[in-house]
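**Student:** sequence and predicted structure below; questions after.
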Amino acid sequence: MKIYCLAMSFLLSLLVTSVYAADVGSVKSVEGEAWIVRGTEQIPAQKGMRLQVSDRLKTGPNGAMGLFLRDDTIISMGSAGEMVLVEFVFQPRTNELGMLTRFLKGSFTYVSGIMARLNPESVKIETPVSMVSIRGTHFLVNVKG
């Protein structure tokens, strides 16, 4: 019985770690129309919603959305924007760091978090025509769609 309890505790801790690892951050603010596209489902974005790797975030013609990622990165999307959270690994204790975000169209502001300070090369921002390497802490980009 003791071995069974230990095995179950171990399996539960793995499950909690997996769920936590999939958690990228959250929606900090929403104005107008904004959505999270997860798989084939388009979900109206609401303040406090949790974000996951592979989420596609979209704003309508009068929409805006603010995101707060687990490493304290802040991303703001303007109207008619679209982006994808392609990759996000933030485990500083084991030095596993990596972020890849694609800004597909619209205006964005980006303020880097802890990951960019620990290892700037681990953070990548792509647009349809370029890739941004993080060397500073703040930038604004407008992607024509």
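**Tutor:** Okay, I see it.

**Student:** when you work out contacts or count neighbours from here on, use the C-alpha atoms and nothing else.
**Tutor:** OK.

**Student:** what about the longest strand in this structure?
**Tutor:** When the chain is parsed with DSSP state E, its longest strand is strand 96-111.

**Student:** and it, what does it pack against?
**Tutor:** strand 74-77, strand 82-91, strand 123-126, strand 138-143 (3 or more C-alpha pairs under 8 Å, 6 or more residues apart in numbering; DSSP states H and E).

**Student:** next SSE after that strand?
**Tutor:** Tracing the chain C-terminally past strand 96-111 and defining elements by DSSP states H and E, one meets helix 114-118 next.

**Student:** alongside the first one, take a look at this:
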Amino acid sequence: MFVRTITALATYFILTLLGSFAGPAEAQVNAAPPAIQDAAKLIGKVVSATGAVTIEHANAVVIEAKASGSTKVGDPVYVGDVIRTGVDGRIGINFADGTTFNLSTNARMVLDEFVYDPGGNSNSTLFSLTRGTFTFVAGKVAKTGDMKVDTPVATMGIRGTTPHVAISDDGSVKFSTLIEEGRKKTEAPATREPRQNATRKFDLNICRGC
């Protein structure tokens, strides 16, 4: 009788102990990792797309497995995305602050940084253009913060202009400003060779090593 009582108590104790660990373990399995919850920040969307265009998300396995395939109007873009156009590709993107970008054929752009608070004054963006032709109109970040566009030869600080940037295969870059309302002509294009160590100022608030 005594032995049976001891055995029953031991069994009850073991089952109770196992049950106390089951709850936290199950909760830990079901909880979504913070990396997935905060995987990316939506910053804009595609408003036009023709030909071969791809958007590679920084964490595609988590956000949306779209490392390749057909990009279409309405597709989202996130911080860290890489935008590519093919030999017949073109894409237009509108960002949350009103900035618009148009990429022509054989272009590549990386959305490195985008911080925008409609009521803030510490907004910032950094987009890297590595190949192709780009035309863009600066939005509110350029007026209330720090908008920069990096190219193989320099980093441009944008202050409300409408730049046209053409990056050739050899790394040289041509800058110009599109005709704006009330102006008679564009600014003369400026050509820069691939980036060197020297520091020089240039039109459109361009600086090196920003």
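**Tutor:** Yep, that arrived. This one's a predicted model, so the numbers in the text were calculated from it and none came from an experiment.

**Student:** now the longest strand of structure 1: which residue numbers in structure 2?
**Tutor:** Counting by TM-score structural alignment, strand 96-111 of structure 1 pairs with residues 122-137 of structure 2.

**Student:** got the buried residues for that stretch?
**Tutor:** For stretch 122-137 of structure 2, the neighbour count (16 or more other C-alpha atoms under 10 Å) marks 123-137 as buried.

**Student:** and that stretch, how far from the chain's centre?
**Tutor:** Put simply, stretch 122-137 of structure 2 sits 10 Å off its chain's centre (C-alpha atoms, centre = their mean, to the nearest Å).

**Student:** stretch 19-37 of structure 2 too?
**Tutor:** Distance, stretch centre to chain centre, for stretch 19-37 of structure 2: 31 Å (C-alpha atoms, centre = their mean).

**Student:** now the helices and strands packed on strand 96-111 of structure 1 as a markdown table including distance to Glu41 of structure 1 and mean neighbour count?
**Tutor:** Listed next are these as a markdown table, based on distance: least, C-alpha to C-alpha, whole Å; neighbours: other C-alpha atoms under 10 Å:
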| stretch | distance to Glu41 of structure 1 | mean neighbour count |
| --- | --- | --- |
| strand 74-77 | 20 | 21 |
| strand 82-91 | 15 | 20 |
| strand 123-126 | 24 | 18 |
| strand 138-143 | 25 | 14 |
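
**Student:** among the ones you listed, which is nearest Ile36 of structure 1?
**Tutor:** strand 82-91 (9.7 Å; C-alpha to C-alpha).

**Student:** can you give me the angle the closest one makes with strand 96-111?
**Tutor:** Relative orientation of strand 82-91 of structure 1 and strand 96-111, computed by axes from the mean of the first three to the mean of the last three C-alpha atoms, to 10 degrees: 140 degrees.

**Student:** to what extent does strand 82-91 of structure 1 diverge from structure 2 after superposition?
**Tutor:** Here strand 82-91 of structure 1, set against structure 2 after superposition, deviates by a mean of 0.4 Å using mean C-alpha distance after the TM-score superposition for structure 1.
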